[in-house]
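>>> build me a model from this:
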Amino acid sequence: MRNLILLLISLVFYAWGEPVYVLLMIFTTIFNFIMGRVIDSNKRSIKCKNILIFTVLVNIFILGFFKYYGFLIENINMIFSLDIAYKQLPLPVGISFYTFQILSYVVDVYLGKAKVQKNLISLGLYVTMFPQLVAGPIVRYQDIDRQLTYREESISKFGLGADRFTRGLCKKVLLANNIGIIWTTIQSTNLNDISVLTSWIGIVAYTFQIYFDFSGYSDMAIGLGKMFGFDFIENFNYPYISTSVSEFWRRWHISLGSWFKEYIYIPLGGNRVSKLKSIRNIFTVWLLTGLWHGASWNFIVWGLYYGTILFIEKTILSKLLERLPKLLRHIYTMLLIMIGWVFFGSETLSYALNYIGVMFGLSGNKLLDSMGLYYLYTNLILFIVLSLCSTPIVSKIFKTIIKKEKI
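Just a heads-up that it's a prediction; the model follows:
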C-alpha cells in the first residue's frame, strides 16, 4: 500500500506539467517489467543475451527519439544542405534519469546482481519515484531493491530528511538563484562590451550556480527519500576542493559516474585491455557523458574535453601533480573546471569559444570595466559565503555546535 500511494503521487507529480508523457512512462515501466521477467525465465537459454539487447535498444531508442532526433535532423540539413522539416517535441521530464535507472534494472537482472521484480507496483515506484525523478541522483536497482519491500519510517528519520531537504532548498534558492543572476546578465551582454574581469566573474558565478543548484536538488531528493524511509546514495562530495580533474569527477555527480563505470566502462574492458582500447573506452564514456547531458555540440565537446584531460592526467600528469604544492594543484583543477563550464553553460559552441577568448585576453577586450568592478564589489560577501559553503568547513562548524550544545 505504501508503494502504491507513492507510485500514484509520483505519477500525479510527473503529469503536472506534461500529462501526455505519463503514458510514455507507464509504457516504459510495463515493457521493462515484462522483459525483466522474460530475461529471468530465459537465463539458461542462449537467446537470453539477444532478449537483453532488444530490451536495451528499445529503451535507448525511446530516449534517443525524444532527446536527439531534432539535433540529428538539424545536422543532416546542415551537412547536406537540405531542408527537412520536423516538429521540435518537448523533452519528457526526467527521461534521461529514469531511462538509466530502468537500464540498470534489466542489466542487473541479466547479470544476476538483482532479483527480478515480480510486483509491477514496486517496479513502477522505482521508475517514477518523484523525489529524484527530475534531477537525480540516479538510483541503481541493486542499491534500492530491498528498500522497495523492506524499509522503516520513523519520526527521527523524517526529521533528518526534513533537515536535508531544507539545506538543499536553501542551496538552490538562497545561493544558486542569487549568484546565477550575474551569469545570466553577463551572458545577455554583447561579448565585445565586457572586460576580461567581467568574463571571469561571470564564469565563477556560473561555477557556483551549477554546483549549488544541482547539489541542492540532490539534497532535496535525498531528504525527501529519507522522509519516506529510503536511503539514496550521496551525489556530491565537495567537488570544488579537488586537486585534480580525476578527483573532481569522483566527487561530482557520483551516481552518474558510477553508472557509466558499471554499465559502460567496465563491460568495454576498463583499463584491463590494450592501451589503444583503454583510450577508446575513456573517450567512449566521455562522449556518451556529454551526449547524455544534452543534444548539442557544446555537450559533445564538453564530454570530449574532459575525456582528453582525464587521459592526459592518467598517462602523463599524475606523477607531476603529486609533486606540486596542494594550492597549485587546486588552482590548476579549478581553472580547467571553469573552462569546462563555459562549454556547458553556453548556448552555442561558437559563443563558448569566443567567451574563452575574452577570458584569456585573446579578443582585444579591456582588462577592467565598470561592470566587472560593480559585480565584484556588490557580490564580494556572497562570493565569500559561496566559497566557504563549497568546502566542508561550514558543515564541520555546524556539527561542532550541535554536538557541543547537544541540540
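>>> hey, let's count contacts and neighbours off CA atoms from now on
Noted.
>>> list the contacts of Gly357.
For Gly357, the contact set (CA atoms under 8 Å, 6 or more residues apart in numbering) comprises Ser363.
>>> now swap in Leu123 and tell me
Thr29, Phe33, Gln117.
>>> taking those residues one by one, which sit in helices?
Using DSSP state H, the subset of the contacts of Leu123 located in helices is Thr29, Phe33.
>>> could you dump the contacts of Leu123 to a markdown table with neighbour count and distance to Leu328?
Shown next, in a markdown table, are the contacts of Leu123 (neighbours: other CA atoms under 10 Å; distance: CA to CA, whole Å):
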| residue | neighbour count | distance to Leu328 |
| --- | --- | --- |
| Thr29 | 23 | 49 |
| Phe33 | 22 | 51 |
| Gln117 | 19 | 50 |
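>>> closest to Phe311 out of the contacts of Leu123?
Thr29 (37.6 Å; CA to CA).
>>> wait, that closest one sits on Leu125?
No: using CA atoms under 8 Å, Thr29 is not in contact with Leu125, being 9.2 Å away.
>>> what's the local residue count around Gln187?
As a burial measure, Gln187 scores 19 neighbours (other CA atoms under 10 Å).
>>> got a list of what the residue positioned nearest the centre of the chain touches?
When the chain is reduced to its mean C-alpha position, the nearest residue by CA atoms, centre = their mean turns out to be His253, at 5.1 Å. The contact partners of His253, taken as CA under 8 Å, 6+ apart, are Pro137, Asn235, Phe236.
>>> now render those residues as CSV, adding distance to Ile73 and neighbour count.
As requested, the contacts of His253 are arranged in CSV below (distance: CA to CA, whole Å; neighbours: other CA atoms under 10 Å):
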residue, distance to Ile73, neighbour count
Pro137, 31, 27
Asn235, 34, 23
Phe236, 36, 21
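>>> and this one, so I can compare the two:
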Amino acid sequence: MLFSSTTFLFFFLPIVLILYYTVCRKSRMLQNVFLFFASLLFYAWGEPIFVLVMLLSIFMNYVFGLAINKYKYKKSTAKVFLFITAVFNLGILFIFKYLAFVIENINNLSGADFYVPQIALPLGISFFTFQAMSYVIDVYRGEQVQKNPLNVGLYIAFFPQLIAGPIVRYETVAYQIQCRKETFDDFSSGVCRFIIGLSKKVLLANTLAIVADSAFNSDDGNISVAFSWLGAIAYTLQIFFDFSGYSDMAIGLGRMFGFKFLENFDYPYISSSITEFWRRWHISLGTWFRDYVYFPLGGSRVKHKSRLILNLFIVWMLTGIWHGANWTFILWGFMYFVLLTFEKLTNLHKSGKLVWLRHIYTLLFVILGWVLFRADNVTEAFSYIAAMFGGTGTLIDNEALFLLKENIVYFVFAIIISTPLLKSLYYKHFQGKKVVSVLVVVVLMVLFLVSVTYLVKGAYNPFIYFNF
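The predicted structure follows:
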C-alpha cells in the first residue's frame, strides 16, 4: 500500500487514527498492539505471503536480543549470538535480493548453467532488516533489552517507516514505544509534514518522472546532448522529491501517533563536497553504516592511510550492494568510494576556498551517479553518459524542447524547493504572523486537494525506493 494512494489516504489511515485515539486510548499496551497489527495489515495489503518473512525476522531478532542480554557479562558468548544474528539477517537479505544475481554472474564467468531462481523481492526488506539488526546490536552495546515481543514487532514493523525508511535506530525510539506522549501540536505538525511530503511526491516527483523516463527509455544512440542532460536533471530531482517526500510522510505519520523520527534529508543538493552531500542525503542509512560498519572498523582514526582507504572501500561497496543486485549499483558505490577517498586524503571537503566551483563539481558527480543509479545496466549507463557529453553529435532536438516547455514550471519549483531559500525567507520575515499562518494552512489544503486530484485521475505514481 502506497502512502500516495486513495486507499491509504481515505480508508486505512483515517480508520487507524480513529481507533487509535478512541477504542485504544485506554492503555499504551493496547495502542501498541493495535499499531503492530495495523502495520501487519498495511504490509500484507500488497504482499500477504511476505508478512511471514517479516514475522520470522521479528521473532528471531527478539530471541537474539534476549540471548545477548542473558550473556551480556560473558562477552565471548554474546559475540557468538551477535555473529549468528548477522548471519541470519544478512542470509535472508542475500536469498531474496542477491542469490539470483550471484548465480547469474557465476554462470556468465564460468560458462556453467546453474538454475537461476526467480525470487520476488519483499517490499522494504533492506529497511526492516537493518532496523532489526540495529535492535540486536544496540542490546549488545548496552541498551535495555525489550522483554515484550510485541514491542519489538512494533519497532520493526511500524508502518510509517516500514517499507522506505527512514531507518530508525532502536535507541532513538525505545523510550517512545512505551512512554511517548501524543499532543495536538505534534499531531497537527505531523499532518502538515505529511501533506508537504505527499505534494513533493505526487506533484513534483511523479511529474519529473515522466521526463526522466522519456529520456532514459529513448535510444541512447540518437538522444541529443540537451535531452540527455534534461533527463538526468529530471531524475536527479525526481529521486530527491520521491524519497524525501516519502520520508516527510513517514516522519509526519510518526508524529500523528506520538513518535518523533530523526530527519532523513537536509537539502543535499546545496552541498559543496561529496562528503557534505552524504551528510545530507539519506541520513539514516549513512548513520547506520557509520555506526555499525565504519566506526567498528576503525573509521578515520587509524594509523595508516591504507587502512582508512580499506575502511571506506568496505563501507561504500556495501552501500552500493545494499541498493540493489546490479553492477550499476556496485559501480555507483565504487565511484563514491573514489571521490570520498580523494576528499579525505586531500581535505578538500574542509576547504573554504572556491565554494562555487566545489559545488559544481559535487553536483556534476551526483548527477552522473544518478545516471548509473537509473540505468538498467552498465553499458546503458556509459552510453547515456557519453550522450551527455556529445557522443551522439546532436546538440538539441524537438522532444527536449517540448518536454522542457511543458514542464518548465515544475523544474523551477523543484530547483527552488530543493534549496532552503523558502524556509529561510519564512523564518526570517514571516514566522509568527497570523496572516501568514492562515495562508500556510490554506496553501497546504490546496496542495492536498490538488495532490488527491492527481491520484484520483490515476496519474503516473511510481516509487523508486520500493526497488530496494
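>>> ok so, going back, out of the contacts of His253 of structure 1, which comes closest to Ile203 of structure 1?
Of all the contacts of His253 of structure 1, Ile203 of structure 1 sits closest to Phe236, with 20.4 Å by CA to CA.
>>> and the closest one, what pairs with it in structure 2?
For Phe236 of structure 1, the aligned residue in structure 2 is Phe265 (criterion: TM-score structural alignment).
>>> how far away is its match from Ile416 of structure 2?
According to CA to CA, to the nearest Å, Phe265 of structure 2 and Ile416 of structure 2 sit 16 Å apart.
>>> equivalent analysis for Gly142 of structure 2, please.
For Gly142 of structure 2 relative to Ile416 of structure 2 (CA to CA), the value is 44 Å.
>>> could you do Leu17 of structure 2 as well?
Leu17 of structure 2 sits 34 Å away from Ile416 of structure 2, going by CA to CA.
>>> just the helices in the stretch 101-250 of structure 1 please.
Assigned by DSSP state H, counting those that start in this stretch, the helices in the stretch 101-250 of structure 1 fall at 120-128, 141-144, 155-170, 177-187, 196-227, 245-251.
>>> neighbours of the closest residue to Thr149 of structure 1 other than its chain neighbours, how many?
Of all residues not flanking Thr149 of structure 1 in the chain, Ser122 sits nearest, at 7.7 Å (CA to CA, 6 or more residues apart in numbering). Residues lying near Ser122 of structure 1 (other CA under 10 Å) number 19.
>>> check Phe360 of structure 1 too.
Count around Phe360 of structure 1 with other CA under 10 Å applied: 15.
>>> return the distance of the aligned partner of Phe243 of structure 2 in structure 1 relative to Phe13 of structure 1.
Matched to structure 1 by TM-score structural alignment, Phe243 of structure 2 sits across from Phe214. To Phe13 of structure 1, Phe214 of structure 1 is 20 Å away according to CA to CA.
>>> winner for burial among the helices of the stretch 101-250 of structure 1?
helix 196-227 (a mean of 24; mean count of other CA atoms under 10 Å).
>>> so what does the residue nearest to Thr149 of structure 1 match up with in structure 2?
Matched by TM-score structural alignment, Ser122 of structure 1 corresponds to Asn151 in structure 2.
>>> isn't that match up against Asn32?
Yes: Asn151 of structure 2 is within contact range of Asn32, at 7.0 Å (criterion: CA under 8 Å).
>>> end to end, how far does stretch 104-123 of structure 2 reach?
One end of stretch 104-123 of structure 2 sits 22 Å from the other (CA to CA).
>>> near the alignment partner in structure 2 of Arg280 of structure 1, how many other residues are there?
Using TM-score structural alignment, the equivalent of Arg280 of structure 1 in structure 2 is Leu310. When neighbours are defined as other CA under 10 Å, Leu310 of structure 2 has 15 of them.
>>> where's Leu310 of structure 2 relative to Val302 of structure 2, distance?
Plainly put, Leu310 of structure 2 is 11 Å away from Val302 of structure 2 if you go by CA to CA.
>>> ok, now Ala78 of structure 2?
For Ala78 of structure 2, the distance to Val302 of structure 2 (CA to CA) stands at 26 Å.
>>> the two: which is more packed in?
Ala78 (20 against 12).
>>> which ones are touching the residue nearest to the more buried one when sequence neighbours are not counted?
Spatial nearest neighbour of Ala78 of structure 2, excluding adjacent residues (CA to CA, 6+ apart): Ile68 at 4.9 Å. With contact set as CA under 8 Å, 6+ apart, Ile68 of structure 2 has these partners: Thr77, Ala78, Lys79, Phe81, Leu82, Val136, Val139, Tyr140.
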